[in-house]
Structures are given as structure tokens and as C-alpha cells.
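Visitor: I'd like to go over a predicted model; first the sequence, then the structure.
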Amino acid sequence: MKKALTILPELLLLGLSTYWFLENWFGIKYFNSFALVVMLVLIFQIFFQNRYIAFTLAALIAVFSIYMVFAVISEFHDFPSVTSEALQLLSVGLFFCFMLFSSSFFLVYKFLPRLF
């Protein structure tokens, strides 16, 4: 159980990237090679726990999640009025962005003591 908690950020990110890949594959019939590479890097990270890969992943995911916050807000403003669909888009989108950003934060936090 303790091992699962120590790799929780990687497991969460792996789950999101797997969802991303499968949604592209089955939803729009598109082979998303970028999502597949992210999944493979996360699997590598789970097994080998490399701090340099962790910091790189955390930085990229943090930047991506901040970008996605702006994308969600932009999509929200495209609705002509505030409807239940607009609020659902905003709440679910911001929840996923928060999960991504917090995972990147905990990924850095986990490897920070080993650096010094």
C-alpha cells in the first residue's frame, strides 16, 4: 500500500494519458503517438524512478496544465450564455487541469529530498 502511495502521481498521470490515448483511438479513430510515448515514459518512470525524467515530466505537465486552464476558460466563453453544459465543461475541465498540476507538483516534491 505504501508503494502505491509513493507512485500515486505517476499512476494518476498514467491513467490520464491512457484515457487520452484510448479516447483518440476509439473515439475518433486516430492513433495518437504522442499519448503513447507519454504512457511509455510514465511506465518507465514507475519502474525506474529516475529523478531527471521526473523533473522533466513535471515541468512539461505543469506548463501543459496551465495552458489547458486557458483553453477551458476560452471554450467556456464561447458559450452564448451560462448553461448547465457550460458549467459542466468548466468544472470538469478545471478539475482535470488541477489534477494534472497537482500531480506534477507532487512528482517534484517526491524527488526533491533526493536531490540535495
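Guide: Cool, the structure landed. None of the values given here were measured: they were computed from a predicted structure.
Visitor: use CA for all of it now, contacts and neighbours both
Guide: OK.
Visitor: residue boundaries of the helices in the chain?
Guide: 2-6, 8-22, 33-48, 51-77, 84-115 (DSSP state H).
Visitor: try this one next to it:
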Amino acid sequence: MKKYLFLLPEFFIISLSIFWFLDNYLGSGHINYFTVVVFIIVSLQLFIKNKIVGIILGSVFFLFGLYMILAVLSEFKKFATIDFSAIQLISVGFLICFVLIAASIGMFYKSIPKKI
């Protein structure tokens, strides 16, 4: 069970990249190659389990999560009045950002060398 629990960060980031790709492709017909690259790199990391790549990916996704918090706040400030859509934006946006940050911390944690 613990083995599968440690795979959750990668599965969340893979599912997030699939959602982001489908959102761009189905919404505008645009292929987002960045999401394809993220999907491939994280999928390879899931099977290869390179410690250095895990630390780098965890750090990059952590910084990206912090950036996305600022992006959600920026979009929230564009609302003239706080209505249901503004609350939905801030709650879903923060939920995704904080779970991404938690997943990146999990990736970082399981990649650092453990002292015995």
C-alpha cells in the first residue's frame, strides 16, 4: 500500500497534464507541446526513478505551483464583484495549486537521499 501511495504525486501531475492538454485541444484545437513534454518526462520518471531528475522536477513543479497561485490571484482581481464564478475560480484554482505543491514536495521528498 505504501508503495502505491508514493506514486500519487506523479499520477496527479500526469493527470493534470492530460487535463491541461485536453482543455487546450478541445477548447481551441491548439496542441500544447509543453503538456506533452511534461507528460513524457513525468511518465519516464515514474518508471526510471532517477533521484536527480526527481529533485529537479519536484523543485520546478513547486515553483510553478507558486507562480500559478499568483496567476489565480491576478485573475481573481479582475472580477468587479465577488460572485459565484469568482469564488469558484479562487477555490478550484487554489485547490489545484496546493495539490500541485503537495505533489511536488512529495516528489522532492522521495527523491532525496535517506540517512540510515
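Guide: Okay, I see it. All values derive from a computational prediction rather than experimental measurement.
Visitor: and the gap between the most centrally placed residue in structure 1 and Trp25 of structure 1?
Guide: A centroid search over structure 1 (Cα atoms, centre = their mean) returns Leu100, at 3.8 Å, as the residue closest to the centre. Leu100 of structure 1 is 21 Å from Trp25 of structure 1, where distance means Cα to Cα, to the nearest Å.
Visitor: how many other residues sit next to Ile82 of structure 2?
Guide: 10 (other Cα atoms under 10 Å).
Visitor: again but with Ser104 of structure 2, I slipped
Guide: Ser104 of structure 2: 27 neighbours (other Cα under 10 Å).
Visitor: so it makes contact with Phe64?
Guide: No - Ser104 of structure 2 is beyond contact range of Phe64, at 9.5 Å (criterion: Cα atoms under 8 Å).
Visitor: Pull the contacting residues for the residue nearest to Lys51 of structure 2 when sequence neighbours are not counted.
Guide: Excluding its sequence neighbours, the residue lying closest to Lys51 of structure 2 (Cα to Cα, 6 or more residues apart in numbering) is Ser111, at 4.8 Å. Neighbour list for Ser111 of structure 2: Asn50, Lys51, Ile52, Gly54, Ile55 [criterion: Cα atoms under 8 Å, 6 or more residues apart in numbering].
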